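Trainee: 3D, please:
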Amino acid sequence: MRRCPGKNRILRAIWIWVVVVGCAGATVPAFATGGYDLLQKRLSASGRSSEAVRTLFSGTEPPRLKNVALYMRIRESKLNYHRFLEPDYLAMARRFLETHAEALHRAREVHQVDPTVVVAILLVETRLGTNTGSHPVVPSLAAFALMEQKTYRDRVWRMLSAKDRKRWGRKRFDDKLTARARWALQELDALARLAERGQKVSGLQGSFMGAVGWAQFMPTSMLRYGADGNGDGVVDLFAPEDAFMSIANYLRSHGWKDSAPLPHREKVLLRYNNSSPYARTVLEIARRLNRNP
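Mentor: Predicted structure coming up:
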C-alpha cells in the first residue's frame, strides 16, 4: 500500500492540477464567438436537419478537451475489474436480480438472454444504474470530433504528462485521435438523428466518452439497439426496464446465445466493450450469480 502524503502536499498537488488543466483545457478563441460552427456544418452536410443540429448544440458549453486527455492517459491493464467479484458487489447484484425479476424475465422472453448476464453488465458499467456519469455528452463528443484539427490535438498533447507523451509518441497520438474524431462525428450524427425522432438530447449526461444511461450506450447504439421495455412508447436508458431490454437486444443482435461456447460469448461481449478483462469479468459474475450464494 502506498503511503499518503501530508495534507499540505495533497492540497498543493490539487491546486497545481486545477491550474494546469484549467489553462490547458481553456477553449480556443473560436469558441468565444460562436464555436461549434464547423461541426454543425459537417452534420448538416450529412443530411441532418438544421433544427436537429441547432437543438443538439443549444446551450452547449465549450468542448471538454480534458476528457480527451483522460482517454489518452487511461491504460486498460490498470483498470480493476476484479473488485466486482467481491462478495458485497455480488450480494448487491443478487438483490437487484430479485427486485427486477419480472422486467428481466420479459427481456429474456423477447431476446433469449440470461438475466444474470444483463445484470453483470449493469454491475460493471454503472454499478446497477447508480453511477451513470455526470459529463455533458455533447461537449464530450464534440471534443473528440475536433481532434481532426491539429490545433486541438496540440492542446491535448500539452495536457499529457511527459510519461504519457513518451508512451504514445506524437505520430501514434495523432493517428489515434484522428481516428477518434471520425468516430465522434458519427456519434454526434446519431444524436442528431435521435433529436429528429423527437428524443431529448440536449443536456444529456454520461461518461467522459459520451456513453449514456444504465446501459452506457453510445448514441449509435441508442439509435440501433435502444428498446422500449416498459411499453410507454419512449426509449429511456435511465429507466431500468428499457435498459434491460436494450442490453438484451444488443447482445442478441450480435449473436449472443446462452448455450454458446465460452469463447463465442466472450466475443459478443467484446462488441459491447472491447476489453478482454471486462468480458471475462462479466461472464464470471454471471456464472457466480447462477449458482447458489
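Trainee: only C-alpha atoms for contact and neighbour calcs from this point on.
Mentor: Fine.
Trainee: quick check: the gap between Leu104 and Pro293.
Mentor: In this view, Leu104 and Pro293 are 20 Å apart by C-alpha to C-alpha, to the nearest Å.
Trainee: more neighbours, these two?
Mentor: Just comparing Leu104 and Pro293: by other C-alpha atoms under 10 Å the higher neighbour count belongs to Leu104, 25 against 9.
Trainee: please generate a structure for the following sequence too, so the two can be compared:
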Amino acid sequence: MTNRKLGLGFLFVFVLAFLAPLRGMSEVAPAVPLEKAFSAQEQDRLISMFEAQFDRQYLTQVFGDPRLERIESLIKKNLLTQETHRDYADFMNPYSMHLAKRFQKRWEATLEQASRQFEVDSEVLVAILLVETGFGNVMGRYPVIGVFASLLVEFDNNQGAYPIAPGTDPEQVHYLERLAKKAEWAKSELTALLTLSAANGESPYHYKGSYAGAFGLPQFLPSSYLKWGFDGDQNGEINLSHFGDAIFSTANYLQSHGWKRGLTHKDNEEAVWAYNNSRPYVHTVLNIAKTLHDKAAKSSTQSPRGYGLKGTVGQDGRGLESKIITDKF
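Mentor: Modelled structure (predicted):
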C-alpha cells in the first residue's frame, strides 16, 4: 500500500528464468541499511508521544529495546521517493502473467469465495498480490516499528525549522513539509502497530515489512490491518502471511473503498488509488487484472463469469519460506 521498488534480493529469480526482473515490489535492500541506536533522550521523547494511550512501563520496554534503531536510509526514501510507469513496466511481461495465472488457478476457490462475498473481481486481487510482494517472495525485512519511529524522531529533531522561514531553499521547504505530514502519519501508524501487537500477543518487533512500514502478503499498513484485516481461512486469527487471510483482507479493503464489480478503470481507479497513492501503480494493477480477465474469457476452461481458471486451492493458505518465486504457491 505504499511506494515500492524491487531490490536486488529478488533479481536472481528472474536471472535463473532468463528474464528481466519485476520492478515495483517492496524493497529488500542488498545490504543492511545504515542504522544507529536512538539516544536515551530520543527514547524518552518517543515514550512521551504515546504515554497518554499506553502504559508507560510497556512503552519503556518497547522503545528501550536494543532492537529499535534509527534507519537513516529510509527517512529520505519515505519523504522523497516518486514512482513512474517505468518502475512497473515488467509486471506485464509474459513470465509475470504466467505466475499470475498459476496463482489464480491454484487459489481459485479462495479467490472465488472472496469475490462473491465482497463483490470484488478476483483478477484485481491477483494483480495486487503480484505487484505488492510477488505472491509472498518480497515482503520486506525492515522492522516496521523502526520505520515509524525514525520518521517521528527526525521530525522531532527538526522542530527548530518550524515554522519554515521565508527564503528557505525550495528543496528544504519540500523536505520539511513532507516530514511534517509523514510524522503525523507515522504516529498514527505506530499507534496502530502497538495496538495490534498487544491484541495479537506479539512483540512490535515481530512485524517486518517494506521501507514504508507495510507488511504481509498484501503489504497492509498497521491501521489497515486493524480496519480491514479479515480471517479468510477461519482459523480464529488474522495472519497476513497466509494467503487465505491476505486474499480476503484485500477484497475487504477494496470493497470498503468503493470497488464495484467490473474492471472499468474510471469506476475503480480510486479504490486502487486508496490502496497505494500512485497512478503508475493503479494503472499497472488494473491492466494486469484486465489482461487476466481477457485471457480467461478466451479460454475453453473459463468459469461462466470469466473470473478465473478452474483448479484446486492450496493446502493451508500459508506462504512458503522458499525464496524461489515459482515454488512460492
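Trainee: work out the TM-score between the chains.
Mentor: TM-score of the superposed chains, computed with TM-score structural alignment, normalised by the length of the first structure, equals 0.80; 257 aligned residues with a C-alpha RMSD of 2.5 Å.
Trainee: in the stretch 101-250 of the first structure, which spans are strands?
Mentor: Under the criterion DSSP state E, counting those that start in this stretch, the stretch 101-250 of the first structure contains strands at 135-136, 205-206.
Trainee: and Asp55 of the second structure, how many neighbours?
Mentor: Neighbours of Asp55 of the second structure under the rule other C-alpha under 10 Å: 11.
Trainee: can you add mean neighbour count and distance to Asp228 of the first structure and give the strands of the stretch 101-250 of the first structure back as a markdown table?
Mentor: Shown next, in a markdown table, are these (neighbours: other C-alpha atoms under 10 Å; distance: least, C-alpha to C-alpha, whole Å):
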| stretch | mean neighbour count | distance to Asp228 of the first structure |
| --- | --- | --- |
| strand 135-136 | 21 | 24 |
| strand 205-206 | 22 | 20 |
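Trainee: out of these, the one nearest Leu177 of the first structure is which?
Mentor: The closest approach between Leu177 of the first structure and any of the strands of the stretch 101-250 of the first structure, judged by C-alpha to C-alpha, belongs to strand 135-136 at 19.6 Å.
Trainee: give me the buried positions along stretch 52-71 of the second structure.
Mentor: 59-60, 62-64, 68-71 (16 or more other C-alpha atoms under 10 Å).
Trainee: ok, now stretch 280-295 of the second structure?
Mentor: 280-293.
Trainee: so that stretch corresponds to what in the first structure?
Mentor: Here stretch 280-295 of the second structure aligns to the first structure at residues 277-292, judged by TM-score structural alignment.
Trainee: touching the matching stretch from outside, list them.
Mentor: 81-82, 84-85, 90, 93-94, 116-117, 119-121, 124, 266, 269-270, 273 (C-alpha atoms under 8 Å, 6 or more residues apart in numbering).
Trainee: at 7 Å instead, please
Mentor: Outside stretch 277-292 of the first structure, the residues that touch it by C-alpha atoms under 7 Å, 6 or more residues apart in numbering are 81-82, 85, 94, 116-117, 120-121, 266, 269-270.
Trainee: show me the helices in the stretch 201-329 of the second structure, by range?
Mentor: 222-228, 243-256, 265-275, 279-298 (DSSP state H, counting those that start in this stretch).
Trainee: quick check: longest helix of the second structure.
Mentor: Ranked by residue count, the top helix of the second structure under DSSP state H comes out as helix 170-200.
Trainee: next up, the contacts around Leu104 of the first structure.
Mentor: Applying C-alpha under 7 Å, 6+ apart, the residues near Leu104 of the first structure are 115, 244.
Trainee: any idea how far the residue lying closest to Arg165 of the first structure once chain neighbours are set aside is from Val119 of the first structure?
Mentor: Leaving aside its chain neighbours, Arg165 of the first structure sits nearest to Trp157 (7.3 Å; criterion: C-alpha to C-alpha, 6 or more residues apart in numbering). According to C-alpha to C-alpha, Trp157 of the first structure and Val119 of the first structure sit 38 Å apart.
Trainee: who's more crowded, those two?
Mentor: Val119 (26 against 19).
Trainee: what does the more buried one align to in the second structure?
Mentor: Val119 of the first structure maps onto Val126 in the second structure, with residues paired by TM-score structural alignment.
Trainee: one more: Leu262 of the first structure?
Mentor: Using TM-score structural alignment, Leu262 of the first structure lines up with His265 in the second structure.
Trainee: any idea how far Leu283 of the first structure is from the residue nearest the centre of the first structure?
Mentor: Residue closest to the average C-alpha location in the first structure (C-alpha atoms, centre = their mean): Ala211, at 2.8 Å. Using C-alpha to C-alpha, Ala211 of the first structure is found at 22 Å from Leu283 of the first structure.
Trainee: over to Ala181 of the first structure?
Mentor: 32 Å.
Trainee: quick one, what contacts Thr55 of the first structure?
Mentor: By C-alpha under 7 Å, 6+ apart, the neighbours of Thr55 of the first structure are Ser202.
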